[in-house]
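Trainee: From the sequence below, what's the structure:
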Amino acid sequence: MVVLTKSHVTDLTREQYEGLAAVLTDKLKAAPGFIAHYAWEHEDGMSVVEIWDSDEQHDAWFENNVKPNLPVQVIPEKHELVNKVTA
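Mentor: I've put the predicted structure just below:
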């Protein structure tokens, strides 16, 4: 099942996000099941949306690579996608 995950990380600055992204982007691109990653800034932090081939693949990536580097605990919101169209 293709899954979309959404996380809002309060108190994570754009600079902190960019530092994490610099370290993790190449590993993320190589992660099994990874499809896409998008991030944007809010007044109180950063939000991230990702698309993965499966919930399990996302969870393995998040637990091993993202969670240990976040300043606060985050539980991603997950949605099963019923369709996927790419260019």
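Trainee: contacts and neighbour counts: CA atoms only from here.
Mentor: Fine.
Trainee: In this protein, which helix is the longest?
Mentor: helix 14-30 (DSSP state H).
Trainee: Following up with a second sequence; could you model it the same way so I can compare the two?
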Amino acid sequence: MSVLVNNIVTGLTREQYAEIAAALSDRLKAAPGFRAHYAWENEGGMTVVEIWDSASQHDDWFDNNVRPHLPMEVTPEKHELVNKVTA
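Mentor: The predicted structure follows:
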């Protein structure tokens, strides 16, 4: 079943997020298992939520592509989805 991955990235500015997203968006869309990406500002930084087919596919992508661009340590919170409804 799919997994929802929640990253609360304290200290990451909207501008830093935009720079990272611009550099990685095309590769993210082509990554095996990737389904969706959402991001918004929170009081202390940015929140990024993604949907993946599996946690291992996310982890491979994140560790090899995202983590090297982050100026701070982030520990993704993962939730196995028991249902999803899409349009």
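Trainee: Just give the TM-score of the two.
Mentor: Once the chains are overlaid, their TM-score stands at 0.96 when taken by TM-score structural alignment, normalised by the length of structure 1; 87 aligned residues with a CA RMSD of 0.7 Å.
Trainee: ok so, going back, helices or strands next to the next helix or strand after the longest helix of structure 1 in the packing?
Mentor: Note on helix 14-30 of structure 1: by DSSP states H and E, the next helix or strand toward the C-terminus is strand 34-42. Applying 3 or more CA pairs under 8 Å, 6 or more residues apart in numbering; DSSP states H and E, we find strand 34-42 of structure 1 packed against strand 45-52.
Trainee: What is the subsequent helix or strand relative to the strand it packs on?
Mentor: Counting by DSSP H and E, what follows strand 45-52 of structure 1 is helix 55-61.
Trainee: which secondary structure elements does the longest helix of structure 1 contact?
Mentor: strand 45-52.
Trainee: And I75 of structure 1, what's its match in structure 2?
Mentor: In structure 2, I75 of structure 1 lines up with T75, judged by TM-score structural alignment.
Trainee: OK, contacts around its match?
Mentor: N7 (CA atoms under 8 Å, 6 or more residues apart in numbering).
Trainee: Could you grab the helix/strand/coil label for it?
Mentor: Three-state call for T75 of structure 2 (DSSP: H, G, I helix; E, B strand; the rest coil): coil.
Trainee: Could you measure from it over to N83 of structure 2?
Mentor: Look at T75 of structure 2 and N83 of structure 2: by CA to CA, to the nearest Å, they are 24 Å apart.
Trainee: Repeat that for S25 of structure 2.
Mentor: For S25 of structure 2, the distance to N83 of structure 2 - CA to CA - is 26 Å.
Trainee: repeat for P32 of structure 2
Mentor: Distance from P32 of structure 2 to N83 of structure 2, by CA to CA: 21 Å.
Trainee: So these two - more neighbours on which side?
Mentor: Between P32 of structure 2 and N83, counted using other CA atoms under 10 Å, P32 has the larger neighbour count: 15 against 7.
Trainee: nearest spatial neighbour of that one, skipping sequence neighbours?
Mentor: Q57 (6.8 Å; CA to CA, 6 or more residues apart in numbering).
Trainee: Sounds good, over and out.
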